[in-house]
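Colleague: Fold the following.
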Amino acid sequence: MRYQGLISDMTVRPATDSDRTALFDLHRAVFHGHIEKIWGWGESCQRSNFAAEFAYAITSVIEVDGQTVGYFQVLDKDDRIHVQNIAVSHEFQAKGIGTQILNGRQLKAAARHVSHFEMEVISCSNVTNWCRS
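Modeller: As a prediction, the model looks like this:
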């Protein structure tokens, strides 16, 4: 799927098993500092949690000009869509990527008349701005 916004050539595709290592590396780069402050970072625990989420959530890769710059994970049920995780590499943050992804998910939920669109937000995350809009 192609998106239009502040980033001119952003695409989203389903993640494959071959993406898992690169996406975990991105997860570590984006979330390590936040998780360390809140719960403490345990590498083996984080790898295990990431593998479990990769297995049960719909994981999509965000690419800009063919480069992986992020991913998001969604639990999609008949009556609810839960954004499990969204990560955008530091150099591509604050360019509207997360907003485009979340708005797109929200539109899909509305089109399906889904009664709940949910996500959890770490308080130090940039997504708090989207939640306020």
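Colleague: C-alpha only now, for contacts and for neighbours.
Modeller: OK.
Colleague: Which parts of this structure are helices?
Modeller: Remark: helices assigned in the chain by DSSP state H are 20-38, 43-56, 97-111, 127-132.
Colleague: structure for this one too, so we can compare:
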Amino acid sequence: MKGYQIRNGEQRDQEWLYDLYCKTMKPCIEATWGWDESFQRKGFCENLNPTKWKIISAGHKELGGFVLNQNDDHFWLEMIIIKPEYQRKGIGRRVIEYLQDTAGKKSLPLKLSVIKANPVKPFYQKLGFKQFDEDDAFYKLEWNS
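Modeller: Below you'll find the model as predicted:
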């Protein structure tokens, strides 16, 4: 990604990532299910180990991160979080385009889910994602090359 660096997450990133998760996701989670700090911390640590993350930076500034899983028939974007002060500056778009390029090179769709309380669905739709399913809490979106 031109202008940005991506590195593998490390154990030392755990607290930084969890703090960023809280800053970015707490309002949506709270609006959907309520926020239980011990439940959220436990779930984050068990399911989003820092070594699964790719950390996005520019120079010496860490801007956010994402977790991308490759399955046999698709890529799944587990999560993307960008520091609030760097949101709406094109970083998320650049990351998604990078992930679309990654998926496109393997001829696989890129899928993700969005909590309904999170207003980012139009952002993904502008980038070519289509809704393929939904449940009470989530929209499920998919991009195909």
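Colleague: I'd like to know which of the helices of structure 1 lies nearest to residue 65 of structure 1.
Modeller: Among the helices of structure 1, helix 97-111 comes nearest to residue 65 of structure 1, with 13.3 Å by C-alpha to C-alpha.
Colleague: how much does that closest one stray from structure 2?
Modeller: Compared with structure 2 after fitting, helix 97-111 of structure 1 deviates on average by 0.9 Å (mean C-alpha distance after the TM-score superposition for structure 1).
Colleague: tell me the contacts of residue 116 of structure 2?
Modeller: Counting by C-alpha atoms under 8 Å, 6 or more residues apart in numbering, residue 116 of structure 2 touches 28, 32, 137, 138, 139.
Colleague: now the residue positioned nearest the centre of structure 2: how far from residue 63 of structure 2?
Modeller: What sits nearest the mean C-alpha location of structure 2, by C-alpha atoms, centre = their mean, is residue 80, with 1.6 Å. Applying C-alpha to C-alpha, to the nearest Å, the value for residue 80 of structure 2 to residue 63 of structure 2 is 11 Å.
Colleague: do residue 38 of structure 2 as well
Modeller: For residue 38 of structure 2, the distance to residue 63 of structure 2 - C-alpha to C-alpha - is 26 Å.
Colleague: more neighbours, these two?
Modeller: Using other C-alpha atoms under 10 Å, the more surrounded residue of residue 38 of structure 2 and residue 63 is residue 63, with 22 against 9.
Colleague: Excluding chain neighbours, give the residue nearest to the aligned residue in structure 2 for residue 55 of structure 1 in space.
Modeller: When structure 2 is aligned by TM-score structural alignment, residue 55 of structure 1 is paired with residue 49. Counting by C-alpha to C-alpha, 6 or more residues apart in numbering, residue 14 is the residue found nearest to residue 49 of structure 2 once chain neighbours are left out, at 7.4 Å.
Colleague: Tell me how many other residues surround the one you found.
Modeller: Neighbours of residue 14 of structure 2 (other C-alpha under 10 Å): 18.
Colleague: so it touches residue 53, yeah?
Modeller: No. Proximity of residue 14 of structure 2 to residue 53 does not meet the contact threshold set by C-alpha atoms under 8 Å, at 9.8 Å.
Colleague: from what I can see residue 32 of structure 1 touches residue 42, true?
Modeller: No. The pair residue 32 of structure 1 and residue 42 fails to qualify as a contact (C-alpha under 8 Å) at a distance of 9.5 Å.
Colleague: Of the two, which one has the most company?
Modeller: Higher neighbour count among residue 32 of structure 1 and residue 42: residue 32, with 16 against 12, using other C-alpha under 10 Å.
Colleague: Enumerate every residue touching that one.
Modeller: residue 41.
Colleague: how about the longest strand seen in structure 2, which residues of structure 1 does it hit?
Modeller: Longest among the strand segments of structure 2 by residue count, using DSSP state E, is strand 61-70. Counting by TM-score structural alignment, strand 61-70 of structure 2 falls onto residues 67-76 of structure 1.
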